[in-house]
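K.L.:
sequence? don't have it. structure:
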């Protein structure tokens, strides 16, 4: 194990952290006991206290158990934008001793069908803006109940902020024995049974995709989820209930879920929730509520700092600005430093590690750097062929050993076995990312061993998109690659061989794709080709096409 990074360890912190051996729900319960009348959530100026938040969690947990029949270990889909209801739903599922299956609210019906069938979810907590995509699936097999939330139920006071139409929309939930309005479920006032979940019970299963084209569920227990809830705020500190976090990263993603939502509630802090990115509303909220903590992706910061209204906003109270998913451009990081005195803290993590495994130390932050392995983490750079560690400065696959590692992929022992390897008597997760370690022990990303496109922090897996594109009647062959995009970093490009006699235009394919898949997966660039290069075994040589695209961009 390389310990060169210990020289730059945050002052006063141990190398190994001890975290509570309790369920994740108990973090909220404890904060509600400590700070009952403190603001837990601010939603367009409407306040939900810790007492009110926990009361709604208990009522919804009781409804899930007594009406929806949810039992210990069952899976419940959570499908909505950032909102008070997402937080309530997340903790209610855990309080009901069940497992949260968070999904991207941009997913379409066919995509949701896969998640439901694969996870075996029995019920869903879903918002009414995305419910029409889920509605056809309710009542199929084991999936028998949906509790539908209306965001405007938590707009309890007037506001001068610009509220999106989908947030202020009135309740519009169809009547059905299997479909319950959120307010009705809460108003039933049902109490949950005694909390049974232990640290080793199932807690959360975010999905990640891979080269097979099918998303894979990452199994996390309360123990693995709890570690980064505690470790992340401890790293940059201080852990105080005065912290105010602007929640703009989606909660369904592990960074927004862990480093923002769960960490804030563990600390007794306040979440200022923004369901959809709006640079002006973000600036108003930062100013109005003296936001101290802000985790975001580079594309948001680029947009925020380019706002001509930026001088109107007071960002002087910020004490931590952090993120990941893509490298922050040096010029943007410098502008942030000049305006706020804050250095953008970059980190690295995956769904399999439930957010960070590496972070830059607060006193020694390098830009466009993954950081160093933080509490309890042993990380190596390994030659993926020889399975031996490479020398300092050489590129190899990043391997991770730590308490935040997932238990494996849901119902997929073969891929689980492929994801882990042993080194020096320890079990390491093979990240599929390539990088190197510098002379000070800091990790840097260089490439991907796995095939993946990173569009503004959203992970797009080409094989998954290809499998859906082949449903189009005019497409004979298709290869998805990454193309450079000045705003998103990367975007999705489709190289398509049309079926003989087919007449189709790029705009038609893009429009069709929007009906079949989440918007961030839709190819924004379409190129028709006569043939696609193939290997001797007949496989499309995507890497050759990707390298050609990169060369064209560099020219």
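P.N.:
Great, that's in hand. Owing to the predicted nature of the structure, the values given are computational and were not obtained by experimental measurement.

K.L.:
alpha carbons only for contacts and neighbour counts from here, please
P.N.:
Will do.

K.L.:
Helices of the stretch 451-555 of the chain, start to end?
P.N.:
462-469, 506-516, 542-554 (DSSP state H, counting those that start in this stretch).

K.L.:
I'd like the ones you listed as TSV, with mean neighbour count and distance to residue 450 appended.
P.N.:
Below are those laid out as TSV (neighbours: other CA atoms under 10 Å; distance: least, CA to CA, whole Å):
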stretch	mean neighbour count	distance to residue 450
helix 462-469	20	10
helix 506-516	15	24
helix 542-554	13	11
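
K.L.:
can you redo the ones you listed as JSON lines with distance to residue 104?
P.N.:
Shown next, in JSON lines, are these (distance: least, CA to CA, whole Å):
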{"stretch": "helix 462-469", "distance to residue 104": "15"}
{"stretch": "helix 506-516", "distance to residue 104": "14"}
{"stretch": "helix 542-554", "distance to residue 104": "27"}
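
K.L.:
Show me the one of those helices that comes nearest residue 404.
P.N.:
Nearest to residue 404 among the helices of the stretch 451-555 of the chain is helix 462-469 (26.7 Å), distances taken as CA to CA.

K.L.:
which strands and helices sit next to the closest one?
P.N.:
Under the contact criterion of 3 or more CA pairs under 8 Å, 6 or more residues apart in numbering; DSSP states H and E, helix 462-469 touches strand 475-485.

K.L.:
how many neighbours does the residue nearest to residue 430 when sequence neighbours are not counted have?
P.N.:
In this structure, residue 430 finds its nearest non-sequential neighbour in residue 399, 4.8 Å apart by CA to CA, 6 or more residues apart in numbering. For residue 399, the neighbour count with other CA atoms under 10 Å is 25.

K.L.:
pretty sure residue 399 contacts residue 435?
P.N.:
No - checked against CA atoms under 8 Å, the pair residue 399 and residue 435 is beyond contact range at 10.0 Å.

K.L.:
what about residue 129, distance to residue 249?
P.N.:
19 Å (CA to CA, to the nearest Å).

K.L.:
okay, these two: which has more neighbours?
P.N.:
More crowded of residue 129 and residue 249, by other CA under 10 Å: residue 249, with 27 against 19.

K.L.:
Now do the SS call for that one.
P.N.:
coil (DSSP: H, G, I helix; E, B strand; the rest coil).

K.L.:
again, but for residue 71
P.N.:
In three-state terms, and counting by three-state DSSP, residue 71 is coil.

K.L.:
any idea how far residue 111 is from the spatially closest residue to residue 142 that is not a sequence neighbour?
P.N.:
Distances taken as CA to CA, 6+ apart place residue 122 nearest to residue 142, at 5.3 Å, with adjacent residues excluded. From residue 122 over to residue 111 the distance is 17 Å, taken as CA to CA.

K.L.:
For those two, work out which one has more neighbours and name it.
P.N.:
Using other CA under 10 Å as the criterion, residue 122 and residue 111 rank with residue 122 on top: 24 against 19.

K.L.:
adding another structure so you can compare the two:
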């Protein structure tokens, strides 16, 4: 691997991956800083000693009462909470692996995760029981033998409960169904954990990717791949034991799991944990707890700094702002720099790479950029059809290799054959992302392999057009999709949320005329649609694929009626 000219000073090019488990770091932090807050949640502080003690009790109970052992998989379905953290590390301590489940999943989706992973035990929040209970064998299901149920309000004061969203404020309810177990009761277990012999290469986390077609695929992440990502990130960004992290992104997703939970606990730092995203409350928490580090997608950052309170509260402690998943609009990045003295450290990663893969150097970042391959990572741009490496400046697919890349897709050889290729005797993972490399070795996204609009033979990359749309003073959010065009093949549609101050003052044609002055005519939207909001995923990403599929269905129905 050739070292980039702008490689950050003091950061080694090669990553030394720890040969221990994630739980090793929790034990170490509890021994070093027993009284230090590990978690702050709705005015409740959980020290490292208390967190470690809860994890040990839960793990021992799982082994003794449920027979959980090395190699088992355990579902975890919950909003952000101390119970999520305890469940996660308890399953690992008992020798099992965690299968994180999006709280928005339906019964059918949870059933698929249980079937595919082979899980027989699940942690589930009380409010989400209707999505999991039908899978319990005692309820007639065919998969789960035991549910460990928690209520978010159980350990909170009356004042702290008021910080919860209303739907999460309920106290623990009696559990009458056989196979259901109360989380708080399990924490009272007095026995010791039986050592399992789990090592760095054992399965730790099995997150599922959404994918564009077919069923989701499980990503086999060991303790080693998870640690490679989070240790690399903390060194790159200069984070330390006294950092205070705001954890807002959902912990079931790699962005939140790694940056909001695993990395802070690996450091022995403090996590200010939010149950759900609330921009105004987030501003308050940053000031109250002197938060220093926050990783979030651009949409959250945009809403945070748009709060009136962000202009008046003391946010001076915030030193490191980072994220990925979508490009930070140039206008927003400029605002952060000018008004708050902050730069948004854009990075790039996938579920398959345990988040951290590429990042911008902290002292020489480029906006709307994926950065450069980080420690021990080698990435190339290839022609998706021929698999030949492309010269600098040409758009192709990112392929990558590094210690944080998953071992494989879980029990899916067909997917593995498609995803992994050999180049020069090395195993590379095909990301499915289209990008180009500039003359200084920085990578720039040009969208997903299948997200491209073909206008009269010209390729239009939606991310490029979206970035330009954010320059318009009236645009709050934008998503670019394609629609069939009888003359051009496809044409460009901009779906836009206006800033409240510009509603009624700007027309669709005004936006079209503005865009045509600033980009090639084939890139410029031929149609603009105003909406009140854009659908987002649980991690705050605009769900462009959903909008595109809606458009495809609409045009198909229109053609059928002609």
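P.N.:
Okay, I see it. Quick caveat, the model's predicted, so the values are computed rather than measured.

K.L.:
What would you report as the TM-score here?
P.N.:
Put the two chains on top of each other and the TM-score (TM-score structural alignment, normalised by the length of structure 1) is 0.82; 478 aligned residues with a CA RMSD of 2.6 Å.

K.L.:
Quickly find the element holding the aligned partner of the residue nearest to residue 430 of structure 1 in structure 2.
P.N.:
Correspondence of residue 399 of structure 1 to structure 2, assessed by TM-score structural alignment: residue 399. Element membership for residue 399 of structure 2, per DSSP states H and E: strand 396-401.

K.L.:
next one: residue 110 of structure 1
P.N.:
Counting by DSSP H and E, residue 110 of structure 1 is found in helix 109-119.

K.L.:
so what's the residue mapped onto residue 63 of structure 2 from structure 1 up against?
P.N.:
Following TM-score structural alignment, the counterpart assigned to residue 63 of structure 2 within structure 1 is residue 65. The contact partners of residue 65 of structure 1, taken as CA atoms under 8 Å, 6 or more residues apart in numbering, are 71, 96, 192-193.

K.L.:
Which of those fall within strands?
P.N.:
Assignment to strands by DSSP state E places none of the contacts of residue 65 of structure 1 there.

K.L.:
can you pick the most crowded of the residues you listed?
P.N.:
residue 96 leads the contacts of residue 65 of structure 1 on contacts (other CA under 10 Å) with 29 neighbours.

K.L.:
And that one, how close does it get to residue 192 of structure 1?
P.N.:
7 Å.

K.L.:
repeat for residue 365 of structure 1
P.N.:
Residue 365 of structure 1 is 45 Å from residue 192 of structure 1, by CA to CA.

K.L.:
Settle this for me: residue 298 of structure 1 is touching residue 322, isn't it.
P.N.:
No - Residue 298 of structure 1 lies out of contact with residue 322 (CA under 8 Å); the separation is 9.5 Å.

K.L.:
more crowded one of these two?
P.N.:
Higher neighbour count among residue 298 of structure 1 and residue 322: residue 298, with 25 against 19, using other CA under 10 Å.

K.L.:
in structure 1, which helix has the most residues?
P.N.:
helix 50-66 (DSSP state H).

K.L.:
start and end residues in structure 2 for the next helix or strand after that helix, please.
P.N.:
Past helix 50-66 of structure 1, further along toward the C-terminus, the next helix or strand under DSSP H and E is strand 75-79. Using TM-score structural alignment, strand 75-79 of structure 1 lines up with residues 73-77 of structure 2.

K.L.:
now residue 545 of structure 1, nearest residue through space, not along the chain?
P.N.:
Among residues not flanking residue 545 of structure 1 along the chain, residue 481 sits closest, at 7.4 Å (CA to CA, 6+ apart).

K.L.:
Please name the residues that touch the residue opposite residue 89 of structure 2 in structure 1 once aligned.
P.N.:
Counting by TM-score structural alignment, residue 89 of structure 2 corresponds to residue 91 in structure 1. Residue 91 of structure 1 makes contacts with 25, 28, 57, as judged by CA under 8 Å, 6+ apart.

K.L.:
circling back to that earlier point, please enumerate residues in contact with the helix holding residue 110 of structure 1?
P.N.:
Against helix 109-119 of structure 1 from outside (CA under 8 Å, 6+ apart): 75, 77, 101, 133-134, 136-137, 143, 217, 410, 516-517.

K.L.:
with structure 2 superposed, average distance for that helix?
P.N.:
With mean CA distance after the TM-score superposition for structure 1, helix 109-119 of structure 1 departs from structure 2 by a mean of 0.8 Å once superposed.

K.L.:
so where is that helix in structure 2?
P.N.:
Alignment of helix 109-119 of structure 1 against structure 2: residues 107-117, by TM-score structural alignment.

K.L.:
Also stretch 493-508 of structure 1?
P.N.:
Using TM-score structural alignment, stretch 493-508 of structure 1 pairs with nothing in structure 2.

K.L.:
Start and end of that stretch, how far apart?
P.N.:
Termini of stretch 493-508 of structure 1 sit 15 Å apart (CA to CA).

K.L.:
got it, and stretch 183-203 of structure 2?
P.N.:
24 Å.

K.L.:
just stretch 138-152 of structure 1 next, same as before
P.N.:
End-to-end distance (CA to CA), stretch 138-152 of structure 1: 24 Å.

K.L.:
before we move on, back to that, to residue 174 of structure 1, which of the helices of the stretch 451-555 of structure 1 lies closest?
P.N.:
helix 506-516 (22.5 Å).

K.L.:
The helix or strand hosting the match of residue 89 of structure 2: average distance to aligned residues in structure 2?
P.N.:
Assigned by DSSP H and E, residue 91 of structure 1 belongs to helix 84-95. Taken over the aligned residues, the distance from helix 84-95 of structure 1 to structure 2 averages 0.6 Å (mean CA distance after the TM-score superposition for structure 1).

K.L.:
In this structure residue 92 of structure 1 contacts residue 63, no?
P.N.:
No - judged on CA under 8 Å, residue 92 of structure 1 makes no contact with residue 63 at a distance of 9.3 Å.

K.L.:
follow-up on the earlier one: for the helix holding residue 110 of structure 1, buried residues please.
P.N.:
If you call a residue buried by 16 or more other CA atoms under 10 Å, then helix 109-119 of structure 1 has these buried ones: 109, 111-113, 115-116, 119.

K.L.:
Pull the contacting residues for the residue nearest the centre of structure 2.
P.N.:
The centre of structure 2 sits closest to residue 255, judged by CA atoms, centre = their mean, with a distance of 2.9 Å. By CA under 8 Å, 6+ apart, the contact set of residue 255 of structure 2 is 249, 295-296, 355, 539.
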